[in-house]
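Q: sequence plus predicted model, see below.
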Amino acid sequence: MDSQLYRAFEDQFRGSEKLISARLQQYENFFIPIASTNPGGSIFDAGCGRGEWIKLMRQYGFDCTGVDENPYMANGSDQPIHIGNALEEIKHLPEESQSIISAFHLLEHLQCGLIISFIENAFKALKPGGILIIEMPNTENIEVAGSSFWLDPSHLRPIPVAFITFLFQEHGFYRYKVLRLQEEKDLHQFDRKITLSDVFFGVSPDVAVVAQKGPEDQPLVKELDVAFNKDYGLSLRDLVNRYDKQREGGFLRRKRLHTAKVIKALLKKYTT
């Protein structure tokens, strides 16, 4: 797919810039403490697309660089975006120079070796206490894994979260957090009935993993304790377990009612 056609594809299927900007605001538990503790810190956004993340981060005072290979992505944008190969440029970032490195919906376009190289170079370029944000389609969502992921012909293969967290551990990150941010809010209500449709389609269609570079005694590590200790979203297993428990609860209620009817009938039979 040529660059101009892919920009049109993104505009139609990725979502509007307003929608994506609103979704990105959900990372505020991570980037606001960094903006406060390290004002004016540097951000490198690999595969920045239309520049929604860059625009948001500039509002919080960060010094931002966005890189994308598609020249049509930056059309009409007043953000600091340039055309290039982010996987090459990250290799040349000064060591321990970046507060945040991000890759939103980039890794699913890459071969395994390039994914490993990107994470390795990101670790080198991050300041102590800095974070790497990786967001990608969520293979726990059955509809995404079986259908919508393959709508983009440049996607190579779905990437399980466990593989990314393994790479983070192997490359020395201090800690990581998995974020699921886009499921329906009422799914979090304890008394919400979980349907089969919820199991198939209710899990967040995107998933992110945020990793932090140590060491543990860095001030920024403590500043992000709240963000890393919080839970974000529901996994497929969470929804399946709730669905099973509700079905089991309904079965037991029906069984108790049936037993009560049988006892009532027997009492009536032998007491008249």
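A: Sure thing, it's come through. Numbers count the residues shown, from 1 in each chain.
Q: please count neighbours and contacts with C-alpha atoms only from this point.
A: OK.
Q: find the nearest non-adjacent residue to Pro160, please.
A: Distance criterion Cα to Cα, 6 or more residues apart in numbering; nearest residue to Pro160, sequence neighbours excluded, is Thr139 at 6.5 Å.
Q: need the contact list for Ser204.
A: Asn138, Asn141, Arg180, Leu181, Gln182, Glu183, Gly233, Leu234 (Cα atoms under 8 Å, 6 or more residues apart in numbering).
Q: are any of those residues buried, and which?
A: Asn138, Asn141, Arg180, Leu181, Gln182, Glu183, Gly233, Leu234 (16 or more other Cα atoms under 10 Å).
Q: in JSON lines: those residues, plus distance to Gly76.
A: Converted to JSON lines, these look like this (distance: Cα to Cα, whole Å):
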{"residue": "Asn138", "distance to Gly76": "30"}
{"residue": "Asn141", "distance to Gly76": "34"}
{"residue": "Arg180", "distance to Gly76": "31"}
{"residue": "Leu181", "distance to Gly76": "29"}
{"residue": "Gln182", "distance to Gly76": "28"}
{"residue": "Glu183", "distance to Gly76": "31"}
{"residue": "Gly233", "distance to Gly76": "34"}
{"residue": "Leu234", "distance to Gly76": "37"}
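Q: now, which of these sits nearest Trp53?
A: Taking Cα to Cα as the measure, Trp53 lies nearest Leu181 of the buried ones among the contacts of Ser204, at 15.9 Å.
Q: pretty sure that closest one is touching Asp206, no?
A: Yes. If you go by Cα atoms under 8 Å, Leu181 and Asp206 touch, sitting 7.5 Å apart.
Q: and the residue nearest to Pro160, how far is that from Leu239?
A: According to Cα to Cα, to the nearest Å, Thr139 stands 15 Å off from Leu239.
Q: check it against this one:
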Amino acid sequence: MTTDFYRQFEDRFRTSRENIKLRLAFYQPLLQSLQALPTPRRALDLGCGRGEWLELLVQAGFEANGVDLDAGMLQACEQLNLPAKQGDALSLLKQTPDNSLALVSAFHMVEHIPFEMLLELVREARRVLVPGGVLLMETPNPENLSVGTSNFYLDPTHSKPIPHALLAFVTEHAGFAAHQILRVNQPFDLHPDDRVLLSDLVFGASPDYAVAAVKGGNDEALARFKSVWPSDPGAALDAIAYRYDDQLTRQLAQLDRGLSRVTHFGNGLYGHIEELRSLNAQLAQRVSDLETRLLAQQAKGLRWYALRPLRIAKRFYLGLRQEGIRGIWQPVAQYLNASPHRRNRALKLLRRWRLHRISAALFNPAQIRQRIAEQAPPPAIEALPPSSRAIDTLVTAKLYTHFEE
């Protein structure tokens, strides 16, 4: 690997020094708590890289030193006159006296070394720290699915990801009095009321985490260490997954309730459909019955009109048989006398043509007068005043004379 490759790689994928310094400001409370330790407050930054954390240590008043194997990375420290040198971190730790440092830090360094070297580095860090001193290690968080399955392997110098529980146990095994796991650098915080999406499961967990471990022997420093950290350790994958499952369960319950309502409505609708089908069947049967009756009536009407000549001929025959020659006029007279309208028209025509003998044969004036006299006045005539009833009487009298002319 060329001298400037890793420097350019960090500039591209780890973002600018300014952004990294903004992220590292999260650890300012730790630096303030270490201010209470006995002076001089010395710090050693392992794998210091471009020197962002080393610069913050100097600004906080620490007597700090940095070490890194990559000469290209150290060029940025040289340009800023930061106290860093090229070398092996573990070798430098072994050369450091016991109980001489307040802080040993390693930002994105432990994932580059074999596990056996990590165990030795943690043991050496405990040795060189003063009582109450802190070991701080930040590394990519494989709990973040995107980091653990893809982004971690973007760096060709990475060895393998280290789960937070493992790194915390390493400090415990090395004899540190207490430790704290800190999930850091998440781009946003999920609000309790926010909807959890599938993308949150993949990308939402903190992309980095840190393990801070304190050396025993200073109860006051130990108490400060335990009180300095925020109650919220960051975005954990299991917490996001539980929220996602809970949200999904609630949504499924809502869908189930909605499905129950739809099923209930569908059952009621099915019942109405069955009723409509029954009514439709009854209506179809009714229509069929009416069609049958209509066809029967039509057939009956056709038969009646077809047999009408026979009925007329029968009437003439019966009249001839009963009355002789005079009986021939009987069917005609019955037909004309069946309707006052037909009767009146026939009388007018017969008088106009002066067929009095035929008129006398067809119409009997005495019978007509008797029929008119027997007819009861309509209720509307009875309700008329006397003068109006008198007019009706004159009209009736005219009818009598009409048949006598």
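A: It's in. Quantities reported herein were computed from a predicted structural model and do not represent experimental measurements.
Q: quick one: TM-score?
A: TM-score of the superposed chains, computed with TM-score structural alignment, normalised by the length of the first structure, equals 0.92; 269 aligned residues with a Cα RMSD of 1.9 Å.
Q: burial measure for the residue nearest to Pro160 of the first structure, as a count.
A: Thr139 of the first structure has 21 neighbours, counted by other Cα atoms under 10 Å.
Q: tell me the counterpart of it in the second structure.
A: In the second structure, the residue paired with Thr139 of the first structure is Pro142, using TM-score structural alignment.
Q: wait, the residue nearest to Pro160 of the first structure sits on Pro158?
A: Yes. Thr139 of the first structure is in contact with Pro158 according to Cα under 8 Å; the separation is 6.4 Å.
Q: mutual contacts of the two, please.
A: Joint contacts of Thr139 of the first structure and Pro158 (Cα under 8 Å, 6+ apart) are Ala145.
Q: which non-adjacent residue is nearest Glu17 of the first structure?
A: Once flanking residues are discounted, Glu17 of the first structure sits nearest to Glu52: 6.5 Å by Cα to Cα, 6+ apart.
Q: and that neighbour, how close does it get to Leu187 of the first structure?
A: For Glu52 of the first structure, the distance to Leu187 of the first structure (Cα to Cα) stands at 28 Å.
Q: what of Ser36 of the first structure?
A: Distance of Ser36 of the first structure to Leu187 of the first structure, given as Cα to Cα: 33 Å.
Q: neighbour count: these two, which is higher?
A: Set Ser36 of the first structure next to Leu187 and count neighbours by other Cα under 10 Å: Leu187 wins out with 17 against 14.
Q: which residues does that one contact?
A: Leu187 of the first structure is in contact with Ile194, Gly202, counting by Cα under 8 Å, 6+ apart.
Q: to which secondary structure element type does it belong?
A: helix (DSSP: H, G, I helix; E, B strand; the rest coil).
Q: returning to that earlier point: Tyr6 of the first structure: which of the contacts of Ser204 of the first structure is nearest?
A: Asn138 (21.3 Å).
Q: is it true that that closest one touches Val209?
A: No. Asn138 of the first structure lies out of contact with Val209 (Cα under 8 Å); the separation is 10.9 Å.
Q: quick one: the helices in the stretch 151-272 of the first structure, in order.
A: Per DSSP state H, counting those that start in this stretch, the stretch 151-272 of the first structure carries helices over the ranges 161-170, 196-201, 219-223, 225-229, 236-270.
Q: so what does the last one touch, helix or strand wise?
A: In this case it means helix 236-270 of the first structure. Applying 3 or more Cα pairs under 8 Å, 6 or more residues apart in numbering; DSSP states H and E, one finds that helix 236-270 of the first structure makes contact with helix 196-201.
Q: what sits against the residue nearest to Arg242 of the first structure when sequence neighbours are not counted?
A: Excluding its sequence neighbours, the residue lying closest to Arg242 of the first structure (Cα to Cα, 6+ apart) is Ile194, at 6.8 Å. Counting by Cα under 8 Å, 6+ apart, Ile194 of the first structure touches Leu187, Leu239, Arg242, Tyr243, Gln246.
Q: cool, Arg157 of the first structure as well?
A: Going by Cα under 8 Å, 6+ apart, Arg157 of the first structure touches Glu108, His109.
Q: tell me the counterpart of it in the second structure.
A: Structural correspondence for Arg157 of the first structure with respect to the second structure (TM-score structural alignment): Lys160.
Q: quick check: that match vs Ala210 of the second structure, distance?
A: Here Lys160 of the second structure is placed at a distance of 16 Å from Ala210 of the second structure (Cα to Cα).
Q: can you check Thr157 of the second structure too?
A: Relative to Ala210 of the second structure, Thr157 of the second structure is positioned 20 Å away (Cα to Cα).
Q: please apply the same query to Gly217 of the second structure.
A: Distance from Gly217 of the second structure to Ala210 of the second structure, by Cα to Cα: 23 Å.
Q: likewise Ile372 of the second structure?
A: Distance from Ile372 of the second structure to Ala210 of the second structure, by Cα to Cα: 126 Å.
Q: the more surrounded of the two?
A: Shown here are Ile372 of the second structure and Ala210; by other Cα under 10 Å, Ala210 has more neighbours (22 against 14).
Q: list the contacts for the aligned residue in the second structure for Lys213 of the first structure?
A: Lys213 of the first structure maps onto Lys215 in the second structure when the alignment is built from TM-score structural alignment. Counting by Cα under 8 Å, 6+ apart, Lys215 of the second structure makes contact with Arg126, Leu129, Val130, Pro131, Gly132, Gly133, Val134, Gly175, Phe176, Ala177, Ala178, Leu222.
Q: which of the residues you listed remain contacts when I look at the first structure?
A: When you map the contacts of Lys215 of the second structure onto the first structure and apply both residues aligned by TM-score structural alignment, their matches' Cα atoms under 8 Å, the shared contacts are Arg126, Leu129, Val130, Pro131, Gly132, Gly133, Val134, Gly175, Phe176, Ala177, Ala178.
Q: which of those residues are buried?
A: Counted by 16+ other Cα under 10 Å, those give Arg126, Leu129, Val130, Pro131, Gly132, Gly133, Val134, Gly175, Phe176, Ala177, Ala178 as buried.
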